[in-house]
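Participant: Dropping the sequence and predicted coords here.
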Amino acid sequence: MADTWEALKRDCMACRGCALADTRTNVVFGDGAEDAEIMFIGEGPGQHEDEQGVPFVGKAGQLLDDMLEIIHLDRTKVYIANVVKCRPPQNRDPLNVEQDACIGFLRRQTALIRPKIIVCLGRIAAKAIIKEDFKITSEHGQWFARGGVQMTAIYHPAALLRDVSKRPETFEDLKSIQSKVRELCGHTDI
């Protein structure tokens, strides 16, 4: 198991653990501060992410940046990763076999970062990280603790682009995240 960022990234870039390796343009490893106290986890890269090798750079990524700005965070203060590191064809949900092949990389990223807070972006990430039967419509914004880490899930930015009626709930969830960051991370500027 890789115990440094360099070794982990090298292992991830060379991964052939599932069929997504055959269709990817780039592995989308992660982005942000490698010592971040807050980690955001999505489900998997889309087309723009696959092209650039960076998570959340398309329209959903622009919305995520706006959401972070609302609570006085930005990509330099957080770490952003995905459950799977390669784009599923046509942006479909990642299959369980693909998630299983990739989850070790995410676990190792999390172990290196040691965040105080994990925010799952959407149902797929919440089911992989928080609990298998997570219901995003009824459990978004709720806090869960595991291994000393506080975890919550919010609607995926892509879902908010498709359904703007979820934005007021997400704003409340963001304010809850902001409060938790103040409580656990000591950021007085948030």
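Facilitator: In hand now; what should we look at?

Participant: CA only for contacts and neighbour counts going forward, please
Facilitator: Noted.

Participant: Give the buried residues for stretch 13-30.
Facilitator: Judged by neighbour count using 16 or more other C-alpha atoms under 10 Å, the buried positions of stretch 13-30 are Met13, Cys15, Leu20, Ala21, Arg24, Thr25, Asn26, Val27, Val28, Phe29, Gly30.

Participant: Gln62: what's it in contact with?
Facilitator: Phe56 (C-alpha atoms under 8 Å, 6 or more residues apart in numbering).

Participant: Please, where are all the helices along the chain?
Facilitator: Ranges of helices in the chain, per DSSP state H, are 5-13, 20-23, 47-52, 59-70, 96-113, 123-129, 136-139, 157-162, 167-185.

Participant: could these be laid out in TSV, adding distance to Arg87?
Facilitator: Formatted as TSV, the helices of the chain follow (distance: least, C-alpha to C-alpha, whole Å):
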stretch	distance to Arg87
helix 5-13	13
helix 20-23	7
helix 47-52	6
helix 59-70	15
helix 96-113	10
helix 123-129	14
helix 136-139	22
helix 157-162	15
helix 167-185	25
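
Participant: Enumerate every residue touching the nearest residue to Ala153 once chain neighbours are set aside.
Facilitator: Distance criterion C-alpha to C-alpha, 6 or more residues apart in numbering; nearest residue to Ala153, sequence neighbours excluded, is Cys120 at 4.4 Å. Contacts for Cys120 (C-alpha under 8 Å, 6+ apart) come out as Phe40, Ile41, Gly42, Ala126, Ile129, Met151, Thr152, Ala153, Ile154.

Participant: on that earlier part again, single out the most deeply packed of the helices of the chain.
Facilitator: helix 123-129 (a mean of 23; mean count of other C-alpha atoms under 10 Å).

Participant: take a look at this one as well, against the first:
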Amino acid sequence: MPQNLADLLLQGHSLLNDLHHLGLHWLDGVAPPPSAVPAAASARVSGSTERESLDQIRADLGDCQRCGLARQRHHLVFGCGDPAAALVLVGEGPGREEDLKGDPFVGEAGRLLDNILLAMGLQRSQVYICNVIKCRPPQNRNPQAEEIAACEPFLRRQLAAIRPQLIVALGKFAAQTLLRSQTPISQLRGHWQEYDGIPLMPTYHPAYLLRNPAGKREVWQDMKQVLQRLRQVAA
């Protein structure tokens, strides 16, 4: 049995001192994470109304052929994690390793995301991680408008099924798609937005941080706001 979120968050402060070997030197001096986060969504909603499950959405997606990306994919990458998570992280789309394995954020950017979650006192099994598009674009190019249009309804259904307390939008395409905005991510990040009544924090994508390590400090500032909001909704 995994430890509950409150226990893991209590451990988070001591973990911060051990993260230098993981390349997260930018975490020095951060305040301890909150002592509790919300219970799972299934426990938060009393007398819950009937709604579709992630399994039903995945079955509906099927062997998707709704856009041209299907022709060269190895695996469709739907999402992973707790189907009743309080926190959902939404990225852009699968890369090479994700396409080969069928899971989101398992490449180098994914390992950086895992380190960020570790610093927050969280494991990926306790959040839900997905992408705007479910198939890898060729050579990891930016997703095209018609590809986003084909996948976006399934992303929105995923979020409706999970009903998280908070959403983190990782990068330009996640933030602009969910917020229906063309505002640059550099202007969106660090400022709370709202998606369907759910607080949403836009921040830089981990892949951007691999190319621009100086951005890690800004991302950590954003994630500290997420931790603070988790503490507030748990109170």
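Facilitator: Yep, it's here. The structure presented is a predicted model; accordingly, all values stated were derived computationally and were not measured.

Participant: TM-score of the superposition?
Facilitator: TM-score of the superposed chains, computed with TM-score structural alignment, normalised by the length of structure 1, equals 0.93; 185 aligned residues with a C-alpha RMSD of 1.3 Å.

Participant: Aligned counterpart of the residue nearest to Ala153 of structure 1 in structure 2, please.
Facilitator: Under the alignment (TM-score structural alignment), Cys120 of structure 1 maps onto Ala169 of structure 2.

Participant: What's the separation between that match and Val106 of structure 2?
Facilitator: Distance check for Ala169 of structure 2 against Val106 of structure 2: by C-alpha to C-alpha, to the nearest Å, it reads 17 Å.

Participant: for His74 of structure 2, same thing?
Facilitator: 15 Å.

Participant: Then Val226 of structure 2?
Facilitator: When distance is defined by C-alpha to C-alpha, Val226 of structure 2 is 22 Å away from Val106 of structure 2.

Participant: The counterpart of Cys15 of structure 1 in structure 2: what's its closest spatial neighbour, skipping adjacent residues?
Facilitator: Here Cys15 of structure 1 is matched to Cys64 in structure 2, going by TM-score structural alignment. Closest residue in space to Cys64 of structure 2, ignoring its immediate chain neighbours: Ala70 at 6.8 Å, by C-alpha to C-alpha, 6+ apart.

Participant: Tell me who's in contact with Gly17 of structure 1.
Facilitator: Per C-alpha under 8 Å, 6+ apart, neighbours of Gly17 of structure 1: Glu98, Ala101, Cys102.

Participant: Please report the number of neighbouring residues for Arg146 of structure 1.
Facilitator: By other C-alpha atoms under 10 Å, the residues close to Arg146 of structure 1 number 9.

Participant: where's the residue mapped onto it from structure 2 relative to Leu76 of structure 2, distance?
Facilitator: Aligned by TM-score structural alignment, Arg146 of structure 1 pairs with Tyr195 of structure 2. According to C-alpha to C-alpha, Tyr195 of structure 2 and Leu76 of structure 2 sit 25 Å apart.

Participant: and if you look at Gln158 of structure 2?
Facilitator: For Gln158 of structure 2 relative to Leu76 of structure 2 (C-alpha to C-alpha), the value is 15 Å.

Participant: same question, Ala150 of structure 2
Facilitator: Distance, Ala150 of structure 2 to Leu76 of structure 2, by C-alpha to C-alpha: 13 Å.

Participant: nearest residue to Leu8 of structure 2 other than its sequence neighbours?
Facilitator: Nearest non-adjacent residue to Leu8 of structure 2, counting by C-alpha to C-alpha, 6+ apart: Gly121, 5.1 Å away.

Participant: For that neighbour, give its distance to Leu69 of structure 2.
Facilitator: 36 Å.

Participant: In contact with the aligned partner of Ile71 of structure 1 in structure 2, which residues?
Facilitator: Under the alignment (TM-score structural alignment), Ile71 of structure 1 pairs with Met120 in structure 2. By C-alpha under 8 Å, 6+ apart, the residues touching Met120 of structure 2 are Leu9, Gly12, Pro33, Met223, Leu227.
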